[in-house]
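**Student:** quick check, what structure comes out for this input:
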Amino acid sequence: MMPFPSYAAAKIQHLTSPGGIEAWFVQDATVPLVAMEFAMDGGAAQDPNGKAGVGNMVADLIDEGSGDLDSRAFHEHLDRRAIELSFSVTRDYFRGSLRMLKDNRDEAFELLRMSLTSPHFDSDDVERIRAQLISGLKRETSNPGSLASRKFLEIAYGDHPYGRPTGGTLESVPTITTADMKDYVSRVLTREHLKIAVVGDIDAASLGALLDRTFGSLPAKSKLVLVPDIAAGKPPQREFIALDVPQTVVTFGGPGIRRSDPNFMAAFVVNHILGGGSGSRLYREVREKRGLAYSISDSLVWMDHSALFVGSTGTRADRAGETVDALTREIRRMAQDGPTEQELAEAKSYLKGSRMLSLDTSSKLASAMLQYQLDHLSIAYMEQRNALVDAVTIDEAKQAARRLWGDGLLTVIVGRAPETAAQPVAAKPLKAN
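**Tutor:** Model (predicted):
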């Protein structure tokens, strides 16, 4: 989509349709496009036990024929009008994305309505999608990054729903039935926890009518299984998976800080200093100083019931141990000493500027607006965000660093070098600053 520099300062409206459906909305007629992002509580955490991947299969299938259109006819309608419609699942949410030219908005919203309310789940389509998913899962069995990510989640969350892969497994996907998917749709695809963000060339009255027509006939209430809060597994822990591949992959991380935590913004800033790109400490220490890896980074991951920090890197098999030692030392140093005043100032400057630049299309702004709703933030958060970044003090950043990294790491190593699987020494207590 074309860039819209003004979107960074866009004024977000809180719209309520005549039927009571709420949305965050930015009206902009710069280009005749409309972008909508929406989400419903549920996601992969609502997959039944032993049936990991149900929500993911639903996301792949509800646009494969619905209403009076079979799969081919449905996609021909999308293609003919250049309508972009897609669905996905995260651990906590079933999400949808719709983009169209202004003149095609009625047909676009109607196709979305049909997908949500009358998916066919025809047997031929189900088996075709199932075969594609199984093929992808088989490829993952020889992909070191995929293996490392899966094992990391197992270590972090065990039997909790967050420990299951959202796309399912080679054992679970073949067992998923049409009845499983229809049950998921009836429980999850409802109006109760619906969040919507819309940006583009449409007025509030027209949008309200389209929202009622599209979502109004969904069930009013969800029937969700309770997902308990959980803290990620306590570091230090290390696992090794032997795989004959040219490059060893290392995934590392540990318990994070929840989005609602008062110390979250400090954690966000200090994590950028540690692992946020080519200017980070990990990048300098592991790549630039030692040449151990081409890239290394980590990020905070927050969910409704837990939080993580997760990072990854790849290195030569004979240097995997050295790489793990180097990143562990640097993370330990950050936990002990925290960032410098200069690092903090530079991180704030970058995070403020890059966020503004990242909101340069209708689609990106709609995605950000949806995420703010899912995070239970104020509609004014976009205007407040840079001030919150600026307000982080050096003491808060040091406190966040100690909380994130003071106990050490959960580490998964996948590759040829079994000696890297030696168990780590428990982290020593940190000295008080």
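
**Student:** contacts and neighbour counts: CA atoms only from here.
**Tutor:** Noted.

**Student:** and the helix or strand hosting V412, what does it pack against?
**Tutor:** If you go by DSSP states H and E, V412 is part of strand 410-415. Contact partners of strand 410-415 among helices and strands, from 3 or more Cα pairs under 8 Å, 6 or more residues apart in numbering; DSSP states H and E: helix 144-157, strand 237-242, strand 247-255.

**Student:** how about this one, so we can line them up?
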Amino acid sequence: MTRFLALVALVFSAAMARAEVDIQQVESPGGLKAWLVEEPQIPFLALEIAFQGGASLDAPGKRGAINLMTALLEDGSGEMDARAFTDARDSLAASFDYEVSDDTLTISARVLSENRDEALALLRQSIIEPRFDADAIERVRAQVISGIRSDLRDPDAIAGAAWDKMVFGDHPYGSHLDGTVESVAALTRDDLIAAKAATMARDRVYIAAAGDITADELGPLLDALLGDLPETGAPMPADVAVQTEAGVTVVPFDTPQSVAIFGHAGIPRNDDDFFAAYVMNQILGGGGFEARLMDEVREKRGLTYGVYSYIANKDHADLYVGRVASANNRIAEATEVIRDVWTDVAQNGVTQDELDRAKTYLTGGYPLRFDGNARIAGILVGMQLEGLDPEYVNTRNARVEAVTLDDVKRVAARVLKPEALHFVVVGQPDGLETSVGN
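**Tutor:** Here you go, the predicted structure:
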């Protein structure tokens, strides 16, 4: 399928370069809604299905159940065990991917037009009739536990876990979606069935299709694929008001290089100032070697190979965070430089040249995201999850271009909070110790 997918990418890239994206809104006879981009030139369909809620819907005491359940969806369904399901999928040259994040359980399908009905019938079987066989559960459970144990020795994973626990506490975001060795070991088949019912329901599904299918064909297909799902799932978790204080939390770990996560509360995706903040971050920490943080921390001082920042919008929390790694004897200096840059942009904004270069990069790179029907389907679902309208793809660059220097200065002063910038450092950092309010 590799050459075939490459051809698909070329067709869609060419289409994106010459025309706007035409997104159709489709409703099935059974009431399921989807977004569609038709492209009949290649006999190929990409389908993206997202269930909002994801691993944050784990029941109390069952952390890791939704992750384990998701991993088992393709390990046997209906009358097929794991091997039979895999053989059937491969014989159809279909591709199914099942992934879960904090907020979303996503199923991605790529199928040829010539056997679309057979391939999607197989996909439906995995969604509606997963077997959760005992041998498959034990095999996948062992893989998950192995990954959890590996993370306990990984400085990046340790830093992420410490940051999440500090920021989110007992909220589901405060622990890793994989669960712990103990929680995963205790999960039963009944727990997996309950996890599926909590997560995979019609009241939280978002769907997108791109490729060789019409709106009239898509509606009945959706009913056949998803119509037998339960109407409702588990309630969504509460929102989190992120609160941090300037300072450092050190997590001792025997490694020659310290890893740090830093940040504070962010800005909601639907905020009127979001685009100005997005452009501002491109200048501060999102633009590779041209970003302020890379220039000051790496280029001028050689303190790291890489440092970056980004706006992290979750369904129930908004953060502004970054990462850096540096030698134990240099991480203290790196954190100070980051804090200084953060403060300078907050107080003084950016230059017109920086703004112009950032907008050129952001607008020039956007069409390149639409390089295949699978990517397009993923983008369309992401837009739905974020509450965007279908015209967003055609107006997004204009919104970036509309950001002015005054906008960035105003938003930098609002969004960047040096008084709340906290660092979680994992390693043996010289000259750093746990402190708050410094």
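
**Student:** mind putting the helices and strands packed on strand 410-415 of structure 1 into JSON lines with mean neighbour count and distance to L218 of structure 1?
**Tutor:** Shown next, in JSON lines, are these (neighbours: other Cα atoms under 10 Å; distance: least, Cα to Cα, whole Å):
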{"stretch": "helix 144-157", "mean neighbour count": "21", "distance to L218 of structure 1": "33"}
{"stretch": "strand 237-242", "mean neighbour count": "19", "distance to L218 of structure 1": "45"}
{"stretch": "strand 247-255", "mean neighbour count": "25", "distance to L218 of structure 1": "37"}
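
**Student:** so what corresponds to R81 of structure 1 in structure 2?
**Tutor:** Counting by TM-score structural alignment, R81 of structure 1 corresponds to L92 in structure 2.

**Student:** one step back: quick one: the strand holding V412 of structure 1 aligns where in structure 2?
**Tutor:** With TM-score structural alignment as the criterion, strand 410-415 of structure 1 aligns to 422-427.

**Student:** how distant is that stretch from the center of its chain?
**Tutor:** Relative to its chain's centre, stretch 422-427 of structure 2 lies at 23 Å (Cα atoms, centre = their mean, to the nearest Å).

**Student:** average offset between it and structure 1?
**Tutor:** Taken over the aligned residues, the distance from stretch 422-427 of structure 2 to structure 1 averages 1.2 Å (mean Cα distance after the TM-score superposition for structure 1).

**Student:** what lies in contact with that stretch?
**Tutor:** Stretch 422-427 of structure 2 is contacted from outside by 155-156, 158-159, 162-163, 244-264, 328, 335, using Cα atoms under 8 Å, 6 or more residues apart in numbering.

**Student:** which parts of the stretch 1-150 of structure 2 are strands?
**Tutor:** 24-27, 33-38, 44-52, 95-100, 104-112 (DSSP state E, counting those that start in this stretch).

**Student:** which residues touch F96 of structure 2?
**Tutor:** Residues near F96 of structure 2 by Cα under 8 Å, 6+ apart: I107, S108, A109, R110, L123.

**Student:** for the stretch 301-433 of structure 1, which segments count as strands?
**Tutor:** Going by DSSP E, counting those that start in this stretch, the stretch 301-433 of structure 1 shows strands at 307-316, 410-415.

**Student:** out of those strands, which one sits most buried?
**Tutor:** strand 410-415 (a mean of 28; mean count of other Cα atoms under 10 Å).

**Student:** now the angle from that strand to helix 144-157?
**Tutor:** 150 degrees (axes from the mean of the first three to the mean of the last three Cα atoms, to 10 degrees).

**Student:** tilt between strand 410-415 of structure 1 and strand 247-255?
**Tutor:** For strand 410-415 of structure 1 against strand 247-255, the angle by the same axes, to 10 degrees is 170 degrees.

**Student:** against G254 of structure 1, how distant is the corresponding residue of structure 1 for D102 of structure 2?
**Tutor:** Under the alignment by TM-score structural alignment, D102 of structure 2 pairs with R91 in structure 1. R91 of structure 1 is 18 Å from G254 of structure 1, where distance means Cα to Cα, to the nearest Å.

**Student:** tell me which residue is most central in structure 2.
**Tutor:** S101 (6.7 Å; Cα atoms, centre = their mean).

**Student:** who's in contact with that one?
**Tutor:** Taking Cα under 8 Å, 6+ apart, we find S101 of structure 2 in contact with G54, A55, L177.

**Student:** counterpart of the second one in structure 1?
**Tutor:** Aligned against structure 1 by TM-score structural alignment, A55 of structure 2 finds its counterpart in A44.

**Student:** surely its match and D92 touch.
**Tutor:** Yes: under the criterion of Cα atoms under 8 Å, A44 of structure 1 makes contact with D92 at 6.4 Å.

**Student:** show me which of the two is the more surrounded one.
**Tutor:** Using other Cα atoms under 10 Å as the criterion, A44 of structure 1 and D92 rank with A44 on top: 26 against 22.

**Student:** and that one, what does it touch?
**Tutor:** When the contact criterion is Cα under 8 Å, 6+ apart, the partners of A44 of structure 1 are 52-56, 89-94, 161, 166.

**Student:** the equivalent of L365 of structure 1 over in structure 2: how many residues sit nearby?
**Tutor:** By TM-score structural alignment, L365 of structure 1 lines up with I376 in structure 2. Applying other Cα under 10 Å, we find 24 residues neighbouring I376 of structure 2.

**Student:** nearest residue to I376 of structure 2 other than its sequence neighbours?
**Tutor:** With sequence-adjacent residues excluded and distances taken as Cα to Cα, 6 or more residues apart in numbering, I376 of structure 2 is closest to F370, at 5.5 Å.

**Student:** the stretch 101-250 of structure 1: helices as residue ranges?
**Tutor:** Remark: helices assigned in the stretch 101-250 of structure 1 by DSSP state H, counting those that start in this stretch are 105-117, 123-140, 144-157, 178-188, 204-215.
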